[in-house]
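# Here is my input; please provide its structure:
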Amino acid sequence: MQDRYLEPHQARRRPPTEWESLLGDSLERAFATGMHELAPIVEYLNRAGPPAPNGQAWTEVLLQAELARLAA
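Take a look at the predicted model:
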């Protein structure tokens, strides 16, 4: 029987951009500190970066829209 394994990038269509990698790293750090609610994560991103698209400050609506766009 062949071993089964998870391919962590199986849904990827392309490599992430530098900004996408920075966002992912920052989200991982937020989760590692125990943040799981949207409001504290938005506050964390506004402190730690990266900035939202076009250099805007993060909002809950903007983060939800950006994560939905990246997941599409």
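
# C-alpha only now, for contacts and for neighbours.
OK.

# the helices in the chain, which residues?
18-32, 38-48, 60-71 (DSSP state H).

# winner for burial among the ones you listed?
helix 38-48 (a mean of 16; mean count of other Cα atoms under 10 Å).

# Next, the angle from that helix to helix 18-32.
Orientation check (axes from the mean of the first three to the mean of the last three Cα atoms, to 10 degrees): helix 38-48 against helix 18-32 gives 120 degrees.

# Pull the residues that contact stretch 45-63.
Residues from elsewhere that reach stretch 45-63 (Cα atoms under 8 Å, 6 or more residues apart in numbering): Trp19, Leu22, Leu23, Ser26, Leu27, Leu38, Ala39, Val42, Glu43.

# Please give the structure of this sequence too, so both can be compared:
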Amino acid sequence: MTDRYLEPNQARQRPTTTYEDLLGDAIERAFAAGVHDLPGLVEALNRNGLANPDGLPWTEANYREAMAVLGA
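Predicted coordinates:
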């Protein structure tokens, strides 16, 4: 029997893009600053200056859409 271990990227189908890395970093900074709700997260992303994938400011609706696409 082989030892089990955690492979954090085991479901990844491809390498992340630069945009995905930047978005992940911005989300992590928001969480580290104590933001834990969607309105606060959207506000933090807009304050950070990272636009959504379409180049527009973040809204709760387009954040949900982007996460559905990125998580697919």
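
# sorry, back to before: what two of the contacts of stretch 45-63 of the first structure have the greatest distance between them?
Trp19 and Ala39 (21.1 Å; Cα to Cα).

# what's the distance between Ala44 of the second structure and Arg4 of the second structure?
According to Cα to Cα, to the nearest Å, Ala44 of the second structure stands 38 Å off from Arg4 of the second structure.

# Check Leu41 of the second structure too.
When Leu41 of the second structure is compared with Arg4 of the second structure (using Cα to Cα), they lie 35 Å apart.

# And Val69 of the second structure, by the same measure?
Counting by Cα to Cα, the gap from Val69 of the second structure to Arg4 of the second structure is 30 Å.

# just to revisit the earlier point, I'd like the helices of the first structure laid out as a markdown table, including distance to Gln10 of the first structure.
Formatted as a markdown table, these follow (distance: least, Cα to Cα, whole Å):
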| stretch | distance to Gln10 of the first structure |
| --- | --- |
| helix 18-32 | 17 |
| helix 38-48 | 26 |
| helix 60-71 | 13 |
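
# how about those, which one is nearest Ala11 of the first structure?
Closest among the helices of the first structure, once you apply Cα to Cα, is helix 60-71, at 9.5 Å.
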